[in-house]
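1. Can you look at this prediction? I've put the sequence above it.
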Amino acid sequence: MDILRFATAGSVDDGKSTLIGRLLFDSKAIFEDQLEAVERTSRDRGTEYTDLSLLTDGLRAEREQGITIDVAYRYFATPRRKFIIADTPGHIQYTRNMVTGASTADLAIILIDARKGVLEQSRRHAFLTTLLRVPHLVLAVNKMDLVDYSEARFEEIREEFTAFASKLNASDLTFIPISALHGDNVVSRSENMPWYEGTALLHHLEHVHIASDRNLVDVRFPVQYVIRPHNATNQSLHDYRGYAGQVAGGVLKPGDEVMHLPSGLTTRIKSIDSFDGALDEAFAPMSVTIRLEDDIDISRGDMICRPHNQPHVAQEIDAMVSWMADGVRLQPRSKLVLKHTTRTARTVVRDLQYRLDVNTLHRDETATSLGLNEIGRVTLRTTQPLFVDDYARNRLTGGFILIDEATNGTVGAGMIVDAH
């Protein structure tokens, strides 16, 4: 079975945590003692129903305030597919948490309260998911029970959001009317909305096609580790030299001609090994060990690609950066450490081109710095060349993180727009 990673986003009290709790409950993915604890807490709080949002809002502050603060990861499976859920916070002050949760997602669910319609926060969430190139977007119009399951209200929200989404790069957009509290159209089709002809949310999650989302054209293999078993008891392993890493793009097969960067030397793949033995092919996001026919000086941070399909080799890049540091601002001449795939390099901020208002999409070209949860376009200069693709083409070789050298803490996440 393949794995679908999806993130949820929505404004405060739109029902994200309740929706995830409903998915876990109706798909029988929670234990009896978990359910008993939730029922007990619900009674203590005086609610007349079992508050399923308590399954995900684990922090005490979250329960007290009724909001999601941290990114909560939950796991469940159906006979068709395994799922990893990232319940991301919707409030603007937790933008960095949403960026973290959605950065690896195959699909994003944006919840909208049927009573309130498309809010400023809804537009911000949609923009962030498309900025992060999440391939599939589901707009779940929640709390349909509070608008008498009105088809007219659902269509009104659909038309308004479709008009806004036309300004974004949303490739796959699906609308589903639901009631997370009562389970309408969450796991099974709702009898209260006979006018809705689509599938339930879980059915859509089980059947959405994600295999073609990964880049299977551009071969990219960042080397993570060189395997030389010097102390091997097996004599045949004394000459073993393998290059371990995760395939970031394309398909690799024994006999394929490949090029090593930065040397530019070419050779062929001798074999592809995995924990389970030799493989006939490897593709993203598999982690494998590659052996080459020729001895080439390869180390961590190098890249294996095709001779006629190479990434950009650049020391100066333009990127959209989401700043995640509290108390420290990103500004020109800031010096940081940049980690891209398996390569780490020091970098300096050459220029801040503009700061982006994620609510209005307005570009402030007079901005001189980025603060916590702000996003802007910057130009970075690194001390050594990086092997990069545009983020729109490959999320793995087009993304990076920025690290504070003094604290070793992650202070920013970037998406490469252009390489010089």
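-> Looks like it arrived, so ask away. On a predicted model such as this, the values are computed, not experimentally measured, just so you know.
2. rest of the way, CA atoms for contacts and neighbours
-> Will do.
3. now Ala102, nearest residue through space, not along the chain?
-> Leaving aside its chain neighbours, Ala102 sits nearest to Ala7 (5.6 Å; criterion: CA to CA, 6 or more residues apart in numbering).
4. ok, that neighbour to Ala413 distance?
-> 17 Å (CA to CA, to the nearest Å).
5. next one: Ala9
-> 19 Å.
6. Those two - which one has more neighbours?
-> Neighbour tally, Ala9 and Ala413, criterion other CA atoms under 10 Å: the higher count belongs to Ala9, 31 against 23.
7. quick one: that one and Ile85 touch, right?
-> No - checked against CA atoms under 8 Å, the pair Ala9 and Ile85 is beyond contact range at 11.1 Å.
8. hang on, the earlier thing: what element comes up after the helix or strand hosting the residue nearest to Ala102 heading to the C-terminus?
-> Per DSSP states H and E: Ala7 is located in strand 3-10. Next in sequence after strand 3-10, counting helices and strands by DSSP H and E, comes helix 16-26.
9. Buried ones in that following helix, by neighbour count?
-> Residues Lys16, Ser17, Thr18, Leu19, Ile20, Gly21, Arg22, Leu23, Leu24, Phe25 are the ones in helix 16-26 that count as buried (16 or more other CA atoms under 10 Å).
10. Wait, the second one touches Asp87, no?
-> Yes - proximity of Ser17 to Asp87 meets the contact threshold set by CA under 8 Å, at 7.0 Å.
11. next up, a second structure to put side by side with the first:
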Amino acid sequence: MDRLLDRFLEYVAIDTQSDPYSKTTPSTEKQRNLAKKIVMELHQIGMQDVSIDANAYIMATLPGNIEKTVPTIGFISHMDTSPDFSGKNVKPQIIENYDGKDIVLNSSKNIVLSPKYFDDLEQYIGQTLITTDGTTLLGADDKAGVAETITAMEYLIQHPEIKHGPIRIAFTPDEEIGRGAHLFDVEKFGAEWAYTMDGSQVGELEYENFNAASAKIIVSGKSVHPGYAKNKMVNAINVANEFLSLLPAREVPEHTSDRDGFFHVHKLKGEIENAQIELIIRDHDAGHFQARKELLDDITQKLNKKYGDCVALKIEDQYRNMREKVEPVFHIVEIAKEAMESLGIEPIIKPIRGGTDGSQLSFMGLPCPNIFAGGHNFHGKYEYIPLESMQKAVQVIVKICELTAIQIKSNGKRKKS
């Protein structure tokens, strides 16, 4: 545990922001700067089979230290940070023995992290918080997961009295732009199941996520002199606005929670002759998800009938709910749950209101629930993480490895208690 904080601070100092418009993998070369450091560190702590491929996917092995055969398990985190907010020149602030009051992140810009708005802060009174300086994100998503996984492996190497089976770890690029698992070699990884260390607050354990798709609507208008435009002009801006008005007004991120789905418009631009809308579709329920896509198609047809084939719709599926792949091997969730409970951590089992590499990996043949890494307010200047939460994440990784060796038979089935 001694290196956990220093390791995390070293990682967040390296800018690894990914780029959704890039066609390469990794999407930004600067992600390789952290990848090189991680590879060097894995060698230093004594991991085996350390490799990095041409696309910056890192894998390594901690061999088992017991004679019986147990399944190989894995832990996965991502190296990139969100393109939504700057990850350059991150200057973390360390708040020891947090007193429950407002934290001034940046006095000159009047940026304050306040429990009046972010009430999760209240559960961390007396703990050590790591925050931003108000000008960048922090990068706990997911450099906390990276630091925790490496620290857990180091701990197991230094404590051979803790018995475990073979463990594989991996670190991926470009998770934040939905490509973290695209080129992941599941066969090479060789684990029977894995856990992504990419959740938020202490106790989170997730095996459900959104079904997800993106949609792009292009409206082609007709520009005519406005003084003589009656029954001739088709103003693409107005048609685009009408399209949006036909979506359910309350089914948006700012009015939904739990298992509610939504439409989220994240880009809108236009002129009279051309307007474009970009949005995402999210729903945990497969039937509701399909209905959302059909609604977009229905609106498109309605407007085309009204204005004369001026609206084009393109929908692309992004990922699916991993629940259907995890439930048949539910013991992998039960082991994580027991690990938390044995450490005095109350499991928070809930659906992810987002995506995860684990979703794609589960459909690629690697069932992969998600476990907390400890951070809050990801992707922005109010991001923070308690050091104690990171320490607990390390303990959970170690305990899962230990419980798997004790509870799982060579055939991959859990022993009955």
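-> All right, it came through fine. Source: prediction; values computed, not measured.
12. Could you report the TM-score for this superposition?
-> The TM-score (TM-score structural alignment, normalised by the length of structure 2) is 0.25; 148 aligned residues with a CA RMSD of 5.9 Å.
13. if we can go back for a sec, pull the number of nearby residues for the residue nearest to Ala102 of structure 1.
-> Around Ala7 of structure 1 there are 28 residues (other CA under 10 Å).
14. same question, Ala163 of structure 1
-> Using other CA under 10 Å: Ala163 of structure 1 sits among 10 other residues.
15. Quickly find the element holding it.
-> Per DSSP H and E: helix 151-165 holds Ala163 of structure 1.
16. what's near enough to touch the residue nearest to Ile218 of structure 2 when sequence neighbours are not counted?
-> Among residues not flanking Ile218 of structure 2 along the chain, Gln276 sits closest, at 4.7 Å (CA to CA, 6+ apart). For Gln276 of structure 2, the contact set (CA atoms under 8 Å, 6 or more residues apart in numbering) comprises Lys216, Ile217, Ile218, Val219, Ala240, Lys267, Leu268, Lys269, Gly270.
17. Can I get the buried ones among the residues you listed as something I can paste into PyMOL?
-> With 16+ other CA under 10 Å as the criterion, this PyMOL line picks the buried residues out of the contacts of Gln276 of structure 2:
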select buried, resi 216+217+218+219+240+270
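18. Show me the contacts of Gln276 of structure 2 that map onto strands.
-> Within the contacts of Gln276 of structure 2, residues falling in strands by DSSP state E are Lys216, Ile217, Ile218, Val219, Lys267, Leu268, Lys269, Gly270.
19. which ones are touching the second one?
-> Which is Ile217 of structure 2. Applying CA under 8 Å, 6+ apart, the residues near Ile217 of structure 2 are Gln276, Ile277, Glu278, Val311, Ala312, Leu313, Lys314.
20. hmm, back to that, mind putting the ones in strands among the contacts of Gln276 of structure 2 in TSV, distance to Arg323 of structure 2 included?
-> Formatted as TSV, these follow (distance: CA to CA, whole Å):
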residue	distance to Arg323 of structure 2
Lys216	27
Ile217	30
Ile218	34
Val219	37
Lys267	30
Leu268	33
Lys269	36
Gly270	39
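21. quick one: which of those residues is nearest to Val398 of structure 2?
-> Ranked by distance to Val398 of structure 2 (CA to CA), those are led by Lys267 at 42.9 Å.
22. I'd like the distance between that closest one and Gly199 of structure 2.
-> 27 Å.
23. what do you get for Ile111 of structure 2?
-> Distance from Ile111 of structure 2 to Gly199 of structure 2, by CA to CA: 25 Å.
24. which one of the ones in strands among the contacts of Gln276 of structure 2 is nearest Gln395 of structure 2?
-> Of these, the one sitting nearest to Gln395 of structure 2 (CA to CA) turns out to be Lys267, at 41.5 Å.
25. List the single closest residue to that closest one in space, sequence neighbours excluded.
-> Per CA to CA, 6+ apart, closest to Lys267 of structure 2 is Glu278, 5.0 Å.
26. Kindly confirm my reading that the one you found is in a strand.
-> Yes - note on Glu278 of structure 2: a strand contains this position according to DSSP: H, G, I helix; E, B strand; the rest coil.
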